[in-house]
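Chemist: what follows is a predicted protein model with its sequence.
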Amino acid sequence: MKTVGLTVLAVAAGAIGWSGNPLTLPLAFGFPALWANSPSRIASGIMSAGYFLAASRGLPQGVVSYFGSGIAEGLALWLGASIAFVAVHAVLWTSRPGRGRAVRYAVAAVLMSVPPFGIVGWAHPITAAGIVFPGWGWWGLAAAAIGLLAMTTKVWPIATLVLAGAFAWSAATWTNPNLPDGWIGVDTEFGGERGKYAGFSQHRETIAAVNAAAAQGQKVVVLPEGAAGVWTPTVERLWLHELKGVGLTVIAGAILIEGQGYDNVMLEISGERMRILYRQRMPVPVSMWLPWSAPGGGSGGARAHFFANSIVDLAGQRIAPLICYEQLLIWPVLQSNTYDPDLILATGNGWWSGHTNITAVQRAAALAWARLFETPVVFAFNR
């Protein structure tokens, strides 16, 4: 009965906490207490599965939409993605209370933050640090980590009250980060299809939206992941020609094919030049990055640049880029924030997510990190 009760609470924490509303993220702070109070190792695994599967409940439908497959494939990938999270927390669970239990949870939290386990490390409770301790930066991250560890000890009721009080103050004074002057993110609704990229008509529509932003006085326009499609010399000439004399910089997502694989990139485009601004560190496993291929990618899949180009420079500003899946993970955003960025660029292409909450969860996670470090964030998503 205790296992059933804890699992129900874990499912609620996962489902409500990761609903896509940033103000519900702190419910994830309850997970360590549920883990610590599990009556057995098997129970901790069941409870962990309930939390993770509830938090990622949009994945099966997203898989069906992306691959055009049946629900069985979607359920298989959903369950497969949970294995790392469940295994790490079940193996490190201990029945002995005290400092050792807190240390074991700390190890689990770190393992789920960095590769290889961190590659599927979404729904990490530490993501809520920016909601509970906005503006505290690294001190807020440390405070959240201490709070999570305290939740595994006998003082968890006190830790709950402290965290709840901090959250109440944060919620009462909540404000979204301001956009920097002259910057704007443009959302699109082009939809999509696996293996299909921007055609000529889409390019024309996107360029028209960019010119409309320029007419309003914007200086930098951020477009979603994949907005510029497969980048070719012909596409480059089109964009350079259309932006010539406009006095505008466009940051657009694109696919850059090289050899047997490709890079998912952000491009900086103006009327004078184009340059590769960023190569994605962690593309979506299986659908983009193929774990069974060479470590850097290839074999037709996207390359993963795990710890590369964590910060980029644009117009004298340090930019922290996060493309789609990276917004759900821990190490990309923390790696970028070690360089004290002036701005976060959070882009995505969520056509495949349908009516699920996947893109809303991505936005909430990115916003939480932006609030933690008091860093402006520019969003641009395609639906």
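Modeler: Good, I have the coordinates.
Chemist: alpha carbons only for contacts and neighbour counts from here, please
Modeler: OK.
Chemist: which residues in the stretch 201-350 of the chain form helices?
Modeler: Here the stretch 201-350 of the chain has its helices, by DSSP state H, counting those that start in this stretch, at 233-243, 331-337.
Chemist: and among those, the most buried is which?
Modeler: Among the helices of the stretch 201-350 of the chain, helix 331-337 has the highest mean neighbour count (mean count of other Cα atoms under 10 Å), at a mean of 20.
Chemist: among the helices of the stretch 201-350 of the chain, which is nearest Gln61?
Modeler: helix 331-337 (26.0 Å; Cα to Cα).
Chemist: next up, a second structure to put side by side with the first:
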Amino acid sequence: MKQAIHPLTLFLIGAAIGWFAWPHAIWLAPAALVAIPVVASRGWAGPFLLMLGYHLATTWGLIHGTAVFFPSSGLFLGLAFWVGSSLIFALPYLLYSPIFRKARSVIGVPYAGVLTTVFLSAISTVFPPLGIIGWTSPWLGAMSAGWTGVMLVMLGIAYATLGRSQAAAGLAIGLSTTATLWAGSFALAADSHAPAGWVGVNTNLGHLDSPLSYIEASMRLEQRTMALLHNGAHVVLLPETVAGPWRAGTEAIWRPVVRWTAAHRNQTVFVGSFVPHGRGYIDALVQIHDGQTRVLPDHIPVPFSMWHPWRPEGSFRMAPFSREPEMTKVGALRVGYLICYEQLLMWPALNLAFHNPQILLAPANDWWARGTDIPAIQRASAKAWGAFLGVPVLFAVNQ
């Protein structure tokens, strides 16, 4: 009976951490990382079961979201994405015990625990190829408190690896880590406001599913944008893809804005669009400034729904190793951007850290995720990245 209960207990511990952490208390998420070496001492499958429970609890919104995006697939495809992705995220942790044993003989127990945990979590949710689908990473909770939070979580992992003899010290580190991350979450909420005159436009356009719907949306948004510019907005950010494909007709609709910025060089507009590229597209922001347009491409579009290499026609470009930073300038300000799905991930945001942005743009198109916790998770992730980078975040979301 004990053998049957034990694996379920480990699974439920991970599920409880994930359920309570996302999206409203992500500072709790690193508890999963601290728990990994503890459950590893109970058996080789412990870390796998813990992280499987964690990811199943954080990604359940895929069931409903997939059914909305792919209405002909019914419930089955959503269940497959939910269970399949969670299994993939958890699989690297099956290697915890053999890697830990080898590292322990070289660098000692606590360092081996930290190294093994960081290495496997990086494979699972940071580095491509798994990093292009690895959302709700437990490291994001630590990131919200900056490098201090990251180092405290590593210290907590080290003490947890030492086992029961260091239980009191481990508890103290766990409590201090939680307090630091909790404080980081409050600092994040206090400092996330964009500069005065920077306006993110939220819309309720729903699913734009035809060329005519994109034209109508562009015409309405162009008028709304012009009104904001007339009222003195310095920067206007529009949601992801709301302008549709950036072709000659779309450019013609937005030409009044282009002309306006030629005469008002202190004003800039970012339009969510997708730009023709080969047989497919690039998900992008079109920056309109000084009478010119510039395409700002993303690096990682949503797999399956946007990026589908098995059917190149209409597929969006995937470029996780692009050397072109997701950065631009507005006046003297260095501006970073993460387009929709990228806000959930570790890899593109960590790349931004090397370029020292001063503000972060976070456009999204979440019509398909209404009724799930995915938009809230996305917003929490973007705010965590803003806190880690020490910059305000400007949101613009279509629902």
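Modeler: Great, that's in hand. Quick caveat, the model's predicted, so the values are computed rather than measured.
Chemist: picking up where we left off before, okay, the helices of the stretch 201-350 of structure 1 in TSV with distance to Leu75 of structure 1 next?
Modeler: Converted to TSV, these look like this (distance: least, Cα to Cα, whole Å):
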stretch	distance to Leu75 of structure 1
helix 233-243	38
helix 331-337	27
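Chemist: tell me which of the ones you listed sits nearest to Val378 of structure 1.
Modeler: Among these, helix 331-337 comes nearest to Val378 of structure 1, with 14.4 Å by Cα to Cα.
Chemist: residues in contact with the closest one?
Modeler: 113-114, 118, 281, 307, 310-311, 320, 322, 326-327, 369, 373 (Cα atoms under 8 Å, 6 or more residues apart in numbering).
Chemist: can I have the buried ones of these as a PyMOL selection?
Modeler: Entered in PyMOL, the line below selects the buried ones among the contacts of helix 331-337 of structure 1, by 16 or more other Cα atoms under 10 Å:
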select buried, resi 113+114+118+281+310+311+320+322+326+327+369+373
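Chemist: looking at the contacts of helix 331-337 of structure 1, which are in strands?
Modeler: Ala320, Leu322 (DSSP state E).
Chemist: contact partners for the residue nearest to the spatial centre of structure 1?
Modeler: Geometric centre of structure 1, nearest residue: Gln327, 1.5 Å, by Cα atoms, centre = their mean. Counting by Cα under 8 Å, 6+ apart, Gln327 of structure 1 touches Val333, Ala346, Gln362, Arg363, Ala365, Ala366.
Chemist: coming back round to it: the helices of the stretch 201-350 of structure 1: which one's closest to Val11 of structure 1?
Modeler: helix 331-337 (25.1 Å).
Chemist: so that closest one matches what in structure 2?
Modeler: Using TM-score structural alignment, helix 331-337 of structure 1 lines up with residues 347-353 of structure 2.
Chemist: for the matching stretch, give me the average deviation versus structure 1.
Modeler: For stretch 347-353 of structure 2, the mean deviation from structure 1 after alignment is 0.9 Å (mean Cα distance after the TM-score superposition for structure 1).
Chemist: contacting residues for the nearest residue to Pro195 of structure 2 once chain neighbours are set aside?
Modeler: Spatial nearest neighbour of Pro195 of structure 2, excluding adjacent residues (Cα to Cα, 6 or more residues apart in numbering): Pro392 at 7.8 Å. Neighbouring residues of Pro392 of structure 2 by Cα under 8 Å, 6+ apart: Asp191, Ser192, His193, Ala194, Pro195, Gln358, Ile359, Leu360, Gly386.
Chemist: distance of the counterpart of the third one in structure 1 from Phe85 of structure 1?
Modeler: Under the alignment defined by TM-score structural alignment, His193 of structure 2 is paired with Asn178 of structure 1. Using Cα to Cα, to the nearest Å, Asn178 of structure 1 is found at 35 Å from Phe85 of structure 1.
Chemist: same deal with Thr3 of structure 1?
Modeler: 18 Å.
Chemist: and those two? which has more neighbours close in?
Modeler: Phe85 (25 against 18; other Cα atoms under 10 Å).
Chemist: give the equivalent position in structure 2 for that one.
Modeler: In structure 2, Phe85 of structure 1 lands on Phe89 (TM-score structural alignment).
Chemist: surely that match meets Gly134?
Modeler: Yes: with contact defined as Cα atoms under 8 Å, Phe89 of structure 2 and Gly134 form a contacting pair (6.8 Å).
Chemist: overlap in contacts, those two.
Modeler: Residues touching both Phe89 of structure 2 and Gly134 by Cα under 8 Å, 6+ apart: Ser124, Thr125.
Chemist: in what helix or strand does the aligned partner of Ala15 of structure 2 in structure 1 lie?
Modeler: Aligned by TM-score structural alignment, Ala15 of structure 2 pairs with Val11 of structure 1. Secondary structure assignment for Val11 of structure 1, by DSSP states H and E: helix 2-17.
Chemist: with that, I have no additional questions.
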